[in-house]
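Q: Quick one, fold the following:
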Amino acid sequence: MELELGRATFPVTEYFTISFRLSGAPLERYSAFPDLEGFKKSGKSSTTTTRIVEGRTTTELTITQRYAAYAEGEYTIRPFSMTVNGQVARSAGATLTVGPAPTAATAPPPAGSAPQGIGLMDLLFGKPKPQEYVEPKDNAFLALVPDKTSVYVGEGVHVGLYFYLTPSDQGLLDFYNFPGQLPGILRQLRQRTAWEESFNEQEIVPEPVTMGGKPFLRYRLYEAEYYPLNSEPLIFGEVALQMVKYRLAKKPAEGLDNRMEGYKTYRTAARTIAVKPLPPHPLRDQVAVGSYQLREAIDRTAFRTGQAFTYTFGVEGEGNLAALNAPVVQPRTGLEVYGPDVQQELTRQAGRVGGRKVFRYRLVARQPGVLPLDSLLQLVYFDPETGRYDTLQPELRPTVRGAVRTELPFRARTDDPYYQAVLFEASNRLQPLDAYRDVRRYATYILAGLLVVASWGWWQAKR
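A: Have a look, this model is predicted:
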């Protein structure tokens, strides 16, 4: 686990970032990102990178906190540390230079502060007089907000659980044992007929928003993207959240605690999201669903028969990349295909889930001529925005030159990541050809020795 700081010099209109990178282990918990003087926290994003090489899967998770500067100037970040899954990572800090905006821009508005209580002063002398308390009306509410009312099978729908309150209600309300309530809330939000991609955000901070022309503070309690696996509707029942609500003294007195702690439960309205089946198609049950584009690449410009080259079939866009399978290569005479290696980068940010999935193939042509990759690799998918099926096909058509190779001993390239683990980790120590014969001879000697010892013991016992 390691910490990464963003650029030290940037304009006031851009964000400074602090990230931590976790490899080879699931994220269980992490401490809050530090507060920086002169900066406002402005949301987080998470990126998951998955690599599959020779059947071995490695996953890397990056959580990034964005900071917006209030004004131009030079700022000093003091050394800080963060704890992730019980491991402590430390940063030496940095000196940041925030320059002017390239164009006229307005500095980010200051964030609403976290709910705070009314000031408490200890009573110095005598007993407090009995107080009468009243429960003021608040404008807070709990909401479960999907970004769509209906989706296709396999299409993602973003669902957020938010708590809203007005700035004037901050002194009246506070969170009550939210970590203890969260597991029960998550159980109510789970959908047995959908794939869920959660946003991994654990720190709850207020965000200034406007609803109906009125200012509110919004707390993101949970966010996830749901991908229906069949045409059953997604049904979200009523979700409850218990909060601390203070009753205020009817006649406030100096030197007394003029509020009394109580509890109030807020509930969401039930939500149902209709799920539509995909239109008829021979591959309807196999195709990926999403908005995708093809990004292809090839590792050389000249191609010869008998020489291996790497072709990259990259899919970018929004959708359930975990359900996107590698394109099947159509067999072709005189062409050998190896792989693919798979790498997936998943980004969750601003209520959207997308990323990139890359398939790398190694090809060796035995015969010269134009290699029609568009007829060898195809990926059919359904685009929910257009409501139609589409196909991603390569546009590259490399021309292979050279003589026909009937017998082609394939030689792996040492700079190819597919073979690096095997070639560089393999031992170069010579092994004798008669190793197994020596083992058999030594085993015979041991058995003969054991037989002699046993015979001598039997002879001694008879005497």
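Q: okay, CA-based contacts and neighbour counts for the rest of this
A: Noted.
Q: how far away is the closest residue to residue 406 other than its chain neighbours from residue 460?
A: Nearest residue to residue 406, sequence neighbours excluded (C-alpha to C-alpha, 6 or more residues apart in numbering): residue 366, at 6.8 Å. To residue 460, residue 366 is 75 Å away according to C-alpha to C-alpha, to the nearest Å.
Q: what about those two, which has more around it?
A: Of the pair residue 366 and residue 460, residue 366 is the one with more neighbours under other C-alpha atoms under 10 Å, namely 23 against 9.
Q: Could you check how far the more buried one is from residue 264?
A: Taking C-alpha to C-alpha, one finds residue 366 at 75 Å from residue 264.
Q: cool, residue 406 as well?
A: 80 Å.
Q: Repeat that for residue 23.
A: Here residue 23 is placed at a distance of 41 Å from residue 264 (C-alpha to C-alpha).
Q: Of those two, which one has the most company?
A: Applying other C-alpha under 10 Å to residue 23 and residue 264 shows that residue 23 carries more neighbours, namely 16 against 12.
Q: that older thread, would you confirm that the residue nearest to residue 406 contacts residue 332?
A: No: the pair residue 366 / residue 332 is not scored as a contact, 10.6 Å apart, by C-alpha atoms under 8 Å.
Q: before we move on, which element is residue 62 in?
A: According to DSSP states H and E, residue 62 maps onto strand 56-69.
Q: What helices and strands are in contact with that strand?
A: Counting contacts by 3 or more C-alpha pairs under 8 Å, 6 or more residues apart in numbering; DSSP states H and E, strand 56-69 packs against strand 15-23, strand 39-53.
Q: The following helix or strand past that strand: which residues count as buried?
A: As assigned by DSSP H and E, the chain's next helix or strand after strand 56-69 is strand 73-77. Neighbour-count burial for strand 73-77, counted by 16 or more other C-alpha atoms under 10 Å, picks out residue 75.
Q: got the end-to-end distance for stretch 187-206?
A: Using C-alpha to C-alpha, the two ends of stretch 187-206 sit 24 Å apart.
Q: Could you also give me the structure for this second sequence? I'd like to compare it with the first:
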Amino acid sequence: SLSILNGVMEQSYSFRWVYQPLQEGAAQLGSTSVIVGGKVFETEKIDISVVPQSQRPPRAARQSTRRLDPFSSLFRSPFDSVEPVEDAPPDPTDLFIRAIPSDRSVVQNEQVTIEYQLFFREGVQLRQSRLTDSWDAEGFWREELEVETRPIPQIVIENGKRYNKIVLKRAAVFPTRTGTLTVDSLRIESEAVFPFRSSDPFQLFSLRSSYRPVKLASPAVTIESTPLPPDAPASFTGAVGSYQLKTQIDRTILDVGGSIQFIVTISGTGNLATLDAPDFSPPTAFELYDPQISTRLTRSGRRLSGSKSFTYVMVPRANGTFVLPGVEFSHYDPASGVYRSERSNPIEVIVTGTAPTPLAATATTNGLPVDDVAPPIDDAGRWVSVSQTSLHESPWVYGSLLLPMLLLGLTLIYQRHQNRLVADVRYARKRRANPLAKKHLRKAKLLLDSGTKIEYFGELERAVLGFLGNRLNIAERGLTRSQLISQLAEAGVDETLRRRVQTLLELCDRGRFVAGTFEKDDLEKAFEEAASLIVESDLALGKLS
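A: Next comes the predicted model:
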């Protein structure tokens, strides 16, 4: 087969220089020398006459070494062997792929759009084109952009020649680290037919297929990723692009024990998939649950855009008038080269109704309840002897007397629990650690069964991080892996368990970037390890506390 890589036809060891004339007239290419096996080989000088494009002579076909019979195909017997006719190989400039990045020097996490264009000369026909291997971009977060599935070739002029051009692929890549990064070549295999160049004029009417296999590859794309500028705002978490912040709440008046939804929406252009939830801390009278996240991406055009929403559900545990603080979001705008911050306005919420309170009884100085003193009996009445058990000898009487005290004690314990949930954040997070972890694990199990690998690893990470954050009473968002491991060490967790936590979190990181490399067994093992770590961490932290 014929192999054409990066615009060079690979059939033998060869060196090719492409010259573009700047003006008409006579020119000369100097000789070139190479050393092979200690010997020096030198080419001859070449005289060239540069003429206008309209006067360009037709390219001579490659001549066969055998004697040609122009009428042989008319009188050939069907039992005669057919000798192949040697056609001139296609020029590498007849068919090639070009990779065009939108920029070659960006800051970390800034979007670069790479477009792969296929150029082919008039008369070249293609069929059965396909990718030969997986296109990779190590060091980048990548998102596919939409292209036409049945494109119509566009006629363009390149170096004075007419070409048909179609867009093969368009992708948005975001460098996740600094340095010089490389995007692999896009490689395809196809079958092509080139303009017929046989020396036999009657071969034009032959039914033999003239398609031949070809391999094409675009040049690799090198991108320089530079660090972000210093002095970033405190609320900056790595977002790069152009974004807008919007907040809304479903209601501002509710009863104690009801629920409200506070929605934070970030929209714009950039890597929306990796945006972290903004920091939101309502008053302690509200019980806050982890946000529900939804992402909508627009892949049409040359830029990745869309929106990402974080829905916080809160339940008030006390009445009164409260102010929900504004949410601040910061991002780096590469177009202007500055950090930009937006902050939403505070929202006033009115909570009505009453929270559960302990039952209270007002007693007299003698210890008897008010309004429960019977008047003196002035009539002895008529006494009747009965054979029933005496009242003071019945156990049900004492049980009924103890029942109000028992109910009062349970009410006091429940109220103390509710008050502690509002006032003691550490206690509240510890109490909800296990239910939230089980919730995330159930969701991860559903994602595992549906084969959604990237969201599965994200949910698995939230289950472990959320559990450890609640048990340790730390904000797990924004913590680095080393800081989290240090917190576990300070809490007295043994080194073996800490290493297992770190290994699982690193596995989740890899799973979100290269989810395609994980099999079903790997996903199930990761799920079992996460569940085991939550149980063992709970036991370890419970013993230490």
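Q: And the TM-score between these chains?
A: Here the superposed chains carry a TM-score of 0.51, computed using TM-score structural alignment, normalised by the length of the first structure; 280 aligned residues with a C-alpha RMSD of 3.9 Å.
Q: most residues in a single helix of the second structure, which one?
A: helix 395-423 (DSSP state H).
Q: what comes up buried for that helix?
A: Using 16+ other C-alpha under 10 Å as the test for burial, helix 395-423 of the second structure gives 411, 412, 415, 418, 419, 421, 422.
Q: In this model residue 283 seems to touch the last one, though I could be wrong.
A: Spelled out, that is residue 422 of the second structure. No: checked against C-alpha under 8 Å, the pair residue 422 of the second structure and residue 283 is beyond contact range at 9.2 Å.
Q: quick one: residue 531 of the second structure is in a helix?
A: Yes: counting by DSSP: H, G, I helix; E, B strand; the rest coil, residue 531 of the second structure is located in a helix.
Q: Under the alignment, what does it map to in the first structure?
A: Here residue 531 of the second structure stays unmatched in the first structure, going by TM-score structural alignment.
Q: contacting residues around residue 531 of the second structure?
A: Applying C-alpha atoms under 8 Å, 6 or more residues apart in numbering, we find residue 531 of the second structure in contact with residue 441.
Q: if you set the cut-off to 10 Å instead, what comes out?
A: 437, 438, 441, 460, 463, 464, 525, 537 (C-alpha atoms under 10 Å, 6 or more residues apart in numbering).
Q: List just the nearest of those residues to residue 342 of the second structure.
A: Comparing the contacts of residue 531 of the second structure against residue 342 of the second structure with C-alpha to C-alpha picks out residue 463 as the nearest, at 29.8 Å.
Q: could you measure that closest one against residue 535 of the second structure, distance?
A: 12 Å.
Q: which residue ranges form the strands in the stretch 51-200 of the first structure?
A: Using DSSP state E, counting those that start in this stretch, the strands of the stretch 51-200 of the first structure run over residues 56-69, 73-77, 80-84, 87-91, 94-99, 133-134, 141-146, 150-152, 157-165, 173-175, 194-198.
Q: mean per-residue distance, the last one to the second structure?
A: The reference is to strand 194-198 of the first structure. Here the mean offset of strand 194-198 of the first structure against the second structure after fitting is 1.8 Å, by mean C-alpha distance after the TM-score superposition for the first structure.
Q: What residues in the second structure pair up with stretch 95-109 of the first structure?
A: Stretch 95-109 of the first structure maps onto no residues of the second structure, going by TM-score structural alignment.
Q: From the structure, what's the count of residues near the closest residue in space to residue 193 of the second structure that isn't next to it in sequence?
A: Among residues not flanking residue 193 of the second structure along the chain, residue 211 sits closest, at 4.5 Å (C-alpha to C-alpha, 6+ apart). Residue 211 of the second structure has 14 neighbours, counted by other C-alpha under 10 Å.
Q: shouldn't residue 211 of the second structure be in contact with residue 2?
A: No: at 11.4 Å, residue 211 of the second structure does not count as touching residue 2 under the criterion of C-alpha atoms under 10 Å.
Q: And stretch 428-438 of the second structure, what's buried?
A: 428, 429, 430, 432, 433, 434, 436, 437.
Q: And stretch 244-258 of the second structure, by the same measure?
A: Within stretch 244-258 of the second structure, the residues scored as buried using 16+ other C-alpha under 10 Å are 245, 247, 254, 255, 256, 257.
Q: Which one of those residues is nearest to residue 306 of the second structure?
A: Set against residue 306 of the second structure, the nearest of these by C-alpha to C-alpha is residue 245 (12.5 Å).
Q: which stretch of helix or strand covers the closest residue to that closest one other than its chain neighbours?
A: Spatial nearest neighbour of residue 245 of the second structure, chain neighbours left out: residue 266 (4.9 Å); criterion: C-alpha to C-alpha, 6+ apart. Assigned by DSSP H and E, residue 266 of the second structure belongs to strand 260-270.
Q: With the first structure overlaid, report how far that strand is off on average.
A: Once superposed with the first structure, the aligned residues differ from strand 260-270 of the second structure by a mean of 1.2 Å; criterion: mean C-alpha distance after the TM-score superposition for the first structure.
Q: in the first structure, what residues pair with the helix or strand just after that strand?
A: Once the chain leaves strand 260-270 of the second structure, the next helix or strand it forms, by DSSP H and E, is strand 286-288. Matched against the first structure by TM-score structural alignment, strand 286-288 of the second structure falls on residues 335-337.
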